[in-house]
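Engineer: requesting a structural model of the entry that follows:
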Amino acid sequence: MVAAEGIIYILTIVLYGLSVLCYFVDFSQTNRKVNRLAFWLLSIVWASQTAFLVLRIIMYDRAPVITPFEGMYFYAWSLVTISLIVNWFFRMDVLVFFLNVIGFLLMTFSSFSFNGDIPNELETLLLSETLVVHIIFILLSYASFTLAFVFSAMYVLQHQLLKRKLWGKRLIRMENLPKMEKLAGTTTVIGVPLLFAGLVFGFLWAGRWYDALPWQDAKVIGSIILLSFYSTYIYLLAVHHWRGYRMALLNVACFVVLLINYFISSDLSQFHIWYL
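Structural biologist: Got it, this is the predicted structure:
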């Protein structure tokens, strides 16, 4: 099974890279045949990712989200799933392209993470339903925030193209500014309660196994700051009715905080060792 897992993983990365390349060609030249090829390659990638996750469940008899490698893989799988849904129902090709650039980078980075099973001495601690729910909620919130970031980045890009009067096919293929602004807000609103619920379940799990909650841990502090940033975004959106370019930039800034929390604070954390 280990050999099969390795083959599926390598095949997934290769096909994913080809799919992103095809989407790039379509984005550059508007080639519908290449676009269809990219979609079907992405569908195969999703199937192989799903098979990989199922294989991990069979091999280790647990949810495949515990280790940093699995967390990053599940994050990438979530983005591919969202991409296929968006592509099937809404035909937002530019969004799918940018979203899967991020997904492919996550897949690539996952190859540098520990990809084995958790140590035997940590099984009792880590194989907890509460912990699994905590991780899944956190990763789903990250996927939602990533989608919001792409909408906001597209808003910023289109705003700059319009400002400089750079008309062309790329501009035509993007959604209109009000729609991207609304979708960025909606996906952010979805992500915040997911992140909050994930933090609550994390505290519940930590309270069960430890005498004190790890308030001073870098990952915990980073997650609370991240929640504060996105909550501020929603507050400005709903209460002060901020709109337009500055809100798109704020959403992009929030995503930068997310990346810092995901990658940098994890290395500084003394508490989050085997999971994200």
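Engineer: every contact and neighbour count from this point should use C-alpha atoms.
Structural biologist: Noted.
Engineer: what's residue 167 in contact with, if anything?
Structural biologist: Contacts here follow CA atoms under 8 Å, 6 or more residues apart in numbering; on that basis residue 167 touches residue 161.
Engineer: okay, now residue 240: neighbour count?
Structural biologist: If you count neighbours by other CA atoms under 10 Å, residue 240 ends up with 9.
Engineer: in three-state terms, label it for me.
Structural biologist: Recorded secondary structure, residue 240: coil (DSSP: H, G, I helix; E, B strand; the rest coil).
Engineer: distance-wise, check it relative to residue 181.
Structural biologist: Taking CA to CA, to the nearest Å as the measure, residue 240 falls 15 Å from residue 181.
Engineer: now swap in residue 55 and tell me
Structural biologist: Relative to residue 181, and taking CA to CA, residue 55 is found at 39 Å.
Engineer: what about these two, which has more around it?
Structural biologist: Per other CA under 10 Å, whichever of residue 55 and residue 181 has more neighbours is residue 181, with 21 against 18.
Engineer: would you confirm that the more buried one contacts residue 149?
Structural biologist: No - contact status for residue 181 versus residue 149: not in contact, 10.6 Å apart, counting by CA atoms under 8 Å.
Engineer: structure for this one too, so we can compare:
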Amino acid sequence: MADIMMTRLHEWMVVLYAVSLVFYFIDYLNKDRMAHRSAFWILLVVYVMQTVFLVMYIVETKRFPILSLFEGIYFYAWLLISVSILLHLFSKVGHAVFILNVIGFIFMTIHTFAPNQISNSAVGEALISELLFIHISFAILSYVAFSMSFVFAILYLILYKLLKKRKWSKQFGRLPSLQQAASGIKIGIITGIPFLLISLILGVQWAYIALDEWSLLDMKIIGSFFILIVYAVVLLFMQMGRLRGNNAAWANIFAFLFVIINFFLGSTLSGFHFWI
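Structural biologist: Model (predicted):
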């Protein structure tokens, strides 16, 4: 029972850490105070949980947990969160805080779902299944976010065409403004990118511990990383002002087509993505 409870708490730490990263990413791009505060308080909860587990481990083993790779990874992740919280409180270096937490999340995931940890755990098979569940959940959330961006891109083009031709209808009042549509496009990308990145990190970790044979050159993996790069480039160009208005809308529509292709064709050609 205690083993299962500890496993669940570590899983919740990873999930909360992932949610915190999403808020940090939103704040990183838009300087959103609400997202900034939410990210910090969620991260603080993760930090308190990590610290409690660290102290409990020290009390139980009566030594500092750095004598093995497994222990060192946990302590390293804890230190990264400690430094990021200090930077958050005493300096204005949002870039450093965000990057530190991305690295910390990767190592926290490696620790929580490490092969040695799973093989020595009474709930090893359940842990692997739940890692897959979390991976798929974040992948689906990223698809939802990109779908929202796609829908707002279409609405932007429709609204622009109606305004240009000065054609009004009864349904016109139900359409968003151009500014609202543009904001919807951007919010969808900003939300989808960290979700997809987290999903890829968890997915690679799952494949490493659950599969005997797999490759980073798998079509689904290549396609997912390609989509991440495409949306990152689109967002970068939008931030730089090189993609605006109709061009930004069309860029998001074409990017979403890659999502659809990867979802169906990539999964069909994949060597281990059978869940579709």
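Engineer: element containing residue 234 of the second structure, please.
Structural biologist: Element membership for residue 234 of the second structure, per DSSP states H and E: helix 219-240.
Engineer: so which bits of that helix are buried?
Structural biologist: 219-224, 227-228, 230-231, 234-235, 238 (16 or more other CA atoms under 10 Å).
Engineer: so which bit of the first structure is it matched to?
Structural biologist: The alignment of helix 219-240 of the second structure onto the first structure (TM-score structural alignment) covers residues 218-239.
Engineer: what do you get for stretch 99-113 of the second structure?
Structural biologist: Using TM-score structural alignment, stretch 99-113 of the second structure pairs with nothing in the first structure.
Engineer: now do that stretch: distance to the chain's middle.
Structural biologist: On the basis of CA atoms, centre = their mean, to the nearest Å, stretch 99-113 of the second structure sits 12 Å off its chain's mean C-alpha point.
Engineer: can you list the buried residues in it?
Structural biologist: Residues of stretch 99-113 of the second structure classed as buried: 100-102, 104-113 (neighbour count, 16+ other CA under 10 Å).
Engineer: from residue 228 of the first structure, how far out is residue 46 of the first structure?
Structural biologist: 33 Å.
Engineer: next: residue 98 of the first structure.
Structural biologist: 26 Å.
Engineer: what does residue 95 of the first structure give?
Structural biologist: In terms of CA to CA, residue 95 of the first structure sits 26 Å off from residue 228 of the first structure.
Engineer: can you tell me which residues contact the most centrally placed residue in the second structure?
Structural biologist: Centrality entry for the second structure: nearest residue to the mean C-alpha point is residue 195, 2.8 Å, by CA atoms, centre = their mean. Contact analysis of residue 195 of the second structure by CA under 8 Å, 6+ apart lists 22, 138-139, 141-142.
Engineer: same check on residue 258 of the first structure?
Structural biologist: So residue 258 of the first structure contacts 142, 226 (CA under 8 Å, 6+ apart).
Engineer: any buried residues in the helix or strand where it lies, and which?
Structural biologist: According to DSSP H and E, residue 258 of the first structure maps onto helix 245-259. Neighbour counts over helix 245-259 of the first structure (16+ other CA under 10 Å) mark 245, 247-252, 254-255, 257-258 as buried.
Engineer: what sits against residue 105 of the second structure?
Structural biologist: Here residue 105 of the second structure is in contact with 14, 17-18, 77 (CA under 8 Å, 6+ apart).
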